[in-house]
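[1] Just the structure for this:
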Amino acid sequence: MADNDRARQRIITSVFDKRNANADVPESYVAHIKIWEDSGEGQGKKPRYIIISRAADNTGFIHKSKLNTNGSFSVGKTWKLTELRGIQVVSSSSFNITLARTYKWQTDNVVEQTEFVRAIVDLFRSLVDAPLHLVGVDETSTALDRLVAGDWGSEEDAEDAEETAEATMISVEEMLEGYEWASEDTFGRKSARGAADLVEARLLDELMALDKANIHSFLESDDRVNLVVKYLDEALGEVDAMDSLLSSYKIHLNAVGDDISFIQSQRRGLQVQMQNQGMLLSELENLLKTVQVSKEALLTLTQESLEKQTGIQRLEEAATELYKALQASQDTEMAATMERLDEYRTYNAQFCKRIFDYLSIMIVAQSKLILDDNGGISRPKGRGRPIIYNHQGMEIYLGRYAGLLLYLKEMDETVYSKFCAAYFSAASDLHNTQMKGVFSIYAGLLKKTPEEDAEQSFASNHTSARGGAIRRAGTIVRGPVETRTRERGGQAGEEYGAADALGYILDQIAPQIYREGDFIADFLQINDAGLTFADYAGLDSYFRRQAARSAGLGQSTAKLVRGAMDLIFGFLLTELKQWVDLAIARDALQVVGIIACLERFLVDADERGNAFFLQILEKQHLRLKGTFDRHINQQIKMVDETKLTSKKRKGVAHFIKYFPIYVGRVEQQLIGADGLEIRAHVDSAYEKIVHSMFECLKHMATLDGDGEDKGQLNYHVLIVENMHYFVAEISQLETGSVVGFLKQAETIYNENLAAYVRIVLRRPFAKLIEFFEGLERLLKTTAPSEVQKNSHYSKSSLKKVLKEFDGKDVRKHIDVLFRRVEKHFTEAEETTTREESSGIAAGTVMVGVWKACEEELQRMTESFSARIAECYADGGVSMEYTSSDVETAFKRHRLGSSVGH
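    Below is the predicted model of the structure:
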């Protein structure tokens, strides 16, 4: 109930006080109840508060509000009480209320629900003169409540009130009859104000007189009242005195409590202080023991062997004692307690020098063991591929001293710097000897370029061997596969191309570089780990902090170790450049394979994150890309110079013959290089060279004339010959990079072949062609039925023309045509391959040209026959020869050419 009262108070404050502040008719709170209603589909239920109120003008309202987060209430919807139509109590925790529509509400408390329903029914019946439909509501209890709501006492008097309610109302009516105030007026609230005032005044007088009489009677009935009052006064006085004493005691107790708390806090502080002092004293005693180095440890540092593993462990233990003493000496207060500090520093300097002297000698000795008598290179009998001995044994041997080197790095940076320089020098000599040996061996194993390949180029004074170009173009790409198969067989006396040789060299060099970088990072602690000897020895945090405070190398030493890889492998860039230049000098075209090889190792170096090796390879890669670009420009220059130097204006140009060989030699080096940068670079170079060749061909076959002019005919002959050769050769390479050039060459071939055929057919069939060309022009402006009316194209004119081209004449014309075409393409037949080609035509260029002539003449014959049938249908005129005559004549020469050529 307390919660309900607090909610009622907040409702009155946040709802009615605010509403009444600006309202003309104020409202007063009557009752409220917390209900739960549906939020929507799948949203669950939301809490709301239903409030009923009564206005000063005897109207009622029903408000629906929600509880805000700050504890206040806000009204969301309001109904007038007159809109209420019915109430249905469904269960002890739910009821329905009907206004404009029926609302279904659930409650938390059966008592609150019953009281709220009773309150709203009473309010409705007192304010609204209308029936109310009730279901499940006890109407008897509500009527009784209305009768006894004001003055009829507690629940114990409820039964008596029910029995006397009716009698009371009758008595009231009889009493009021004298004042002319009937019972109808009383319950109807329509009487005059004056009568009510009289009744009220008289009732008050009667009540006051009765109270006075009762009090007087009570006081006079018992004389002991004064005695009781006296005792009560005395008791109150004593209570006041006791209260004063208690207050005084409380003040004194509070003061004593403060003193006790202070004493207890002081005691706890003293206990903590004593504990801390004890622990500090213990730590100081331990520290004093720590900074004292035993004589046995000092003797071990000077005399223990550095060779055996047990000796190294004892040296590390002794060095740890000295290390702790010297680290503690960095603390000013601790240094004052150390009497033998200078002696310790002397022992430290001697021990560091001893480490340096011993390891410097052993590094050189280990290097000599690796080099032995064969320069650190293992090579099978004969001329097999050489293998560089790895340095695993040397790394394991030196790795035992990693802890002592940490000590050296922290305790004597000068000696550590000297040792790093000594190691870098010895390692550089070792790697230099091994890698130079590998470069030298593979320089002797470089495959020599065949003389015929070396002599060929795009220059006009070089020509390829007759008959051999097509074979090489078709088989040269398969060369590396066969070569690698033989290499896997391990045959002695093997020779390698420049790219393969460089790949084998880098296969040996790259692991050495990667492994050396990892080894010096661990052995000399050239990394960002920040490991100290205190960490290595597992010392207390005090010594680790001391070591971390003084960690870090001087500027000169840091510069030395940062350039470790440059100092060890400083020779490699020069050696690699010299070897590559030697390989390119023997065969400039090998630069393509070398670039592809470098790009493969660039990817590997980048994945491993080895910046040093990556930088070396990138320098060579950039340099060789420039070399390749200059090579391509030189080839293009050779092609362009042909425009000025070549006097030959027919046959296949020398650069067209050389290009398939050139592509074959380049592609031989690019097997498996589709994902590399050089692939796109080479494709771009092909495009530049092909463009230059095609432009040069156009320049060589200068077009000087029209119609039957010899210059025009020679132009088409030259282009057809060269494009036929280009397509026949390039199509055998089966290289995807040249597909675009093939299509371009095929287009040029088809265009020029069609033009050549039209020109060469015009001479023997000139009259026939000119007649029907004129007829075609006439048909553009004249209907077919009107053609015969033109004197130039009459039936007689047609017969005159057709008479000159009977079957016998056509065979003669075709014989003449064959001799002429044969003369034009004689050189092409001598120089073009006879092997099967997947290009435009099989065999010689003559085969393709002769076939095109036959197809064109057949097409013309069919076209002429169609025009005759269209324009001279009723004249009984037809061609003097047939398609069979044409086919027979061409077939005779086609069979003869296949035998004679």
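[2] contacts and neighbour counts: CA atoms only from here.
    OK.
[3] How much space separates the closest residue in space to residue 120 that isn't next to it in sequence from residue 262?
    Of all residues not flanking residue 120 in the chain, residue 52 sits nearest, at 7.1 Å (C-alpha to C-alpha, 6 or more residues apart in numbering). Noted for residue 52: a distance of 61 Å to residue 262, by C-alpha to C-alpha, to the nearest Å.
[4] more neighbours, the two?
    residue 52 (24 against 11; other C-alpha atoms under 10 Å).
[5] Surely the more buried one forms part of a helix?
    No - going by DSSP: H, G, I helix; E, B strand; the rest coil, the assignment for residue 52 is strand, not a helix.
[6] residue ranges of the helices in the stretch 451-600 of the chain, please?
    451-455, 469-475, 479-488, 498-523, 533-537, 541-549, 555-562, 564-568, 572-586, 591-608 (DSSP state H, counting those that start in this stretch).
[7] Could you pull out the buried residues of the fourth one?
    Within helix 498-523, the residues scored as buried using 16 or more other C-alpha atoms under 10 Å are 498-506, 508-510, 512-514, 516-517, 519-521, 523.
[8] Please apply the same query to the last one.
    With burial defined by 16+ other C-alpha under 10 Å, the residues of helix 591-608 counted as buried are 591-599, 601-602, 605.
[9] between these, which is nearest residue 880?
    residue 592 (63.8 Å; C-alpha to C-alpha).
[10] name the helices or strands packed onto the helix or strand encompassing residue 208?
    Residue 208 belongs to helix 193-221 when assigned by DSSP states H and E. Applying 3 or more C-alpha pairs under 8 Å, 6 or more residues apart in numbering; DSSP states H and E, one finds that helix 193-221 makes contact with no other helix or strand.
[11] next up, for comparison:
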Amino acid sequence: MMVPRNPLSKFEKRDKKEANSSTDVLTAGEALRQFLTQLIPHVQREQNFVIDFLHVHSGLEDGDGLITYAGYSGLEGYFKRAAVNLQQTAMLNSKLNDILSVMDLIFGFLPGEMKEWVEAMVAADPMQIISVMMALDLVIGSDILVRSEFLNKILEAQQKRSLNIFELNIKEQLKAIETTRLTVKKRKGVVSFISTFPDFVLRVERQMEFGETADCPTRKLVNQLYEQISQSMFEALQTMAKSEGDPVANSGGGSQEDRDKDRLNYHTLIIENMHHFVTTVSKINAPALKASLEKAKEQYDHNLALYIRLVLRRPLARFIDYFQGIDELLRTTEPTQIPQHSQYTRASLKRVISTQDKKDIKKSIETLSKRVDKHFSDVANPSAENSVVMETVWSACEKELIRLIGDWQALLEKCYANPQTESGTSGSNDKGGIPKFEFGIDDVKLAFQKYRPGS
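    From the prediction side, this is the model:
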């Protein structure tokens, strides 16, 4: 029998060649189940022989020959039957103890041998404890152990030991995640515990393929394991992202540019890791991970939106602030009154619009491309996934900018459609019509296509 050697505690990936040949390898649980299936009939035959040899059934079925105080005293039938039943139970318990003692003399080596074998399998690959627990669940819950008290006692003891080993492994996994959080200096790209988690889940699921049932206790424990590890990973990742950058900026000090840089680094790390988690884990048939997937998608969408908002702000801060101010003013002011506000006259609007012509918007998008490429490209470890994430972010930036331009144009049409006398214009009328940007959406699309990162 071959058992894959790859310690669970190190979160290492399984070799692809080994994974492809895994169908020819028995798990420890499968081997244990086959062994017990062949062993149990032999043990039961010995137990039946011992029962007959000790005459356990003699005179116990109908209570013949049993003398009780109730019978001797001539009490009513109810008391006689109760006394007989009580004496039968006491005698049976005594006989059962005798049976277990004899069976222990014959098969006393079995508990120790099984314990040593399981420990050897787990020492070679801690993941095997899951298949061992699955095998014990299946055997203990089957009809094959009916009236086999000796084997039940042995297997239940091994089941408790296996559960202790499993719980110890969980603690080791959580400790490994915490160690990574504290020791890893690199704050870019997919962190180790996120990158290996899908592989870990696949290996766990393979341990359970040979006989899982809907109400299997091991499945419930594994589901809890997934939940604990996912939560620990997400918390560790957020802590790692927050620790990125200048501690002064993170604590609220430093310039606004420093704080924006730290926030961008935070969002970048979350986006990369949640993208990897969602795209890989969603391909695995593991319903227990549904809640973790939803949480990862939520974090991905939230941080992507915040990243885009920040990264677009640097080249377009004046536009964004100006039109955001108009939008807020519309809550209490009629649209036709907006141009009469000192900060939002037509002259003020034209000054803002003049800061971005076709050449400027192209330059802004080129600069944006360099920033996105810097955040999401990994020169040391280039991969197709990096390209996918970067392409996704770039497309999202384009969609958001086009949406903003559409919203801004709608505000112009809403507030500046009818030229009126404005404050600061000495009573003169500006009849220039609706102001227009010096660039269009087509210019933006062409620039995004031209300066696509990695092209």
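[12] now the helix holding residue 208 of the first structure: how far from the chain's centre is it?
    97 Å (C-alpha atoms, centre = their mean, to the nearest Å).
[13] now do stretch 400-413 of the second structure
    So, by C-alpha atoms, centre = their mean, the centroid of stretch 400-413 of the second structure is 38 Å from its chain's centroid.
[14] Output the residue interval of the first structure matched by that stretch.
    With TM-score structural alignment applied, stretch 400-413 of the second structure matches the range 856-869 in the first structure.
[15] how big is the offset of the matching stretch relative to the second structure?
    Comparing stretch 856-869 of the first structure with its match in the second structure after superposition yields a mean distance of 0.7 Å (mean C-alpha distance after the TM-score superposition for the first structure).
[16] So for that stretch, what gets flagged as buried?
    Quick answer for stretch 856-869 of the first structure (16+ other C-alpha under 10 Å): 856-858, 860-861, 864, 867-868.
[17] Stretch 270-285 of the first structure now?
    Per 16+ other C-alpha under 10 Å, stretch 270-285 of the first structure contains no buried residues.
[18] what does stretch 660-678 of the first structure give?
    660-670, 673, 676, 678.
[19] so who does residue 446 of the first structure touch?
    Residue 446 of the first structure is in contact with 495-498, 501, 583, counting by C-alpha atoms under 8 Å, 6 or more residues apart in numbering.
[20] sec struct for the equivalent of it over in the second structure, please.
    Mapped onto the second structure by TM-score structural alignment, residue 446 of the first structure lines up with residue 2. Classification of residue 2 of the second structure using three-state DSSP returns coil.
[21] how close does residue 2 of the second structure get to residue 17 of the second structure?
    15 Å.
[22] And residue 149 of the second structure, by the same measure?
    44 Å.
[23] Could you check which of these two is surrounded by more residues?
    residue 149 (15 against 8).
[24] could you dump the buried residues of stretch 660-678 of the first structure to CSV with secondary structure and distance to residue 820 of the first structure?
    Below are those laid out as CSV (DSSP: H, G, I helix; E, B strand; the rest coil; distance: C-alpha to C-alpha, whole Å):
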residue, secondary structure, distance to residue 820 of the first structure
660, helix, 30
661, helix, 32
662, helix, 34
663, helix, 35
664, helix, 36
665, helix, 38
666, helix, 40
667, helix, 40
668, helix, 42
669, coil, 45
670, coil, 45
673, coil, 49
676, coil, 51
678, helix, 48
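[25] now those in JSON lines, with distance to residue 693 of the first structure?
    Listed next are those as JSON lines, based on distance: C-alpha to C-alpha, whole Å:
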{"residue": "660", "distance to residue 693 of the first structure": "12"}
{"residue": "661", "distance to residue 693 of the first structure": "15"}
{"residue": "662", "distance to residue 693 of the first structure": "13"}
{"residue": "663", "distance to residue 693 of the first structure": "14"}
{"residue": "664", "distance to residue 693 of the first structure": "17"}
{"residue": "665", "distance to residue 693 of the first structure": "18"}
{"residue": "666", "distance to residue 693 of the first structure": "18"}
{"residue": "667", "distance to residue 693 of the first structure": "19"}
{"residue": "668", "distance to residue 693 of the first structure": "22"}
{"residue": "669", "distance to residue 693 of the first structure": "23"}
{"residue": "670", "distance to residue 693 of the first structure": "23"}
{"residue": "673", "distance to residue 693 of the first structure": "26"}
{"residue": "676", "distance to residue 693 of the first structure": "27"}
{"residue": "678", "distance to residue 693 of the first structure": "22"}
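[26] tell me which element the one residue sitting closest to the centre of the second structure falls in.
    Centroid check for the second structure by C-alpha atoms, centre = their mean gives residue 230 as the closest residue, at 3.7 Å. Element membership for residue 230 of the second structure (DSSP H and E) is helix 217-242.
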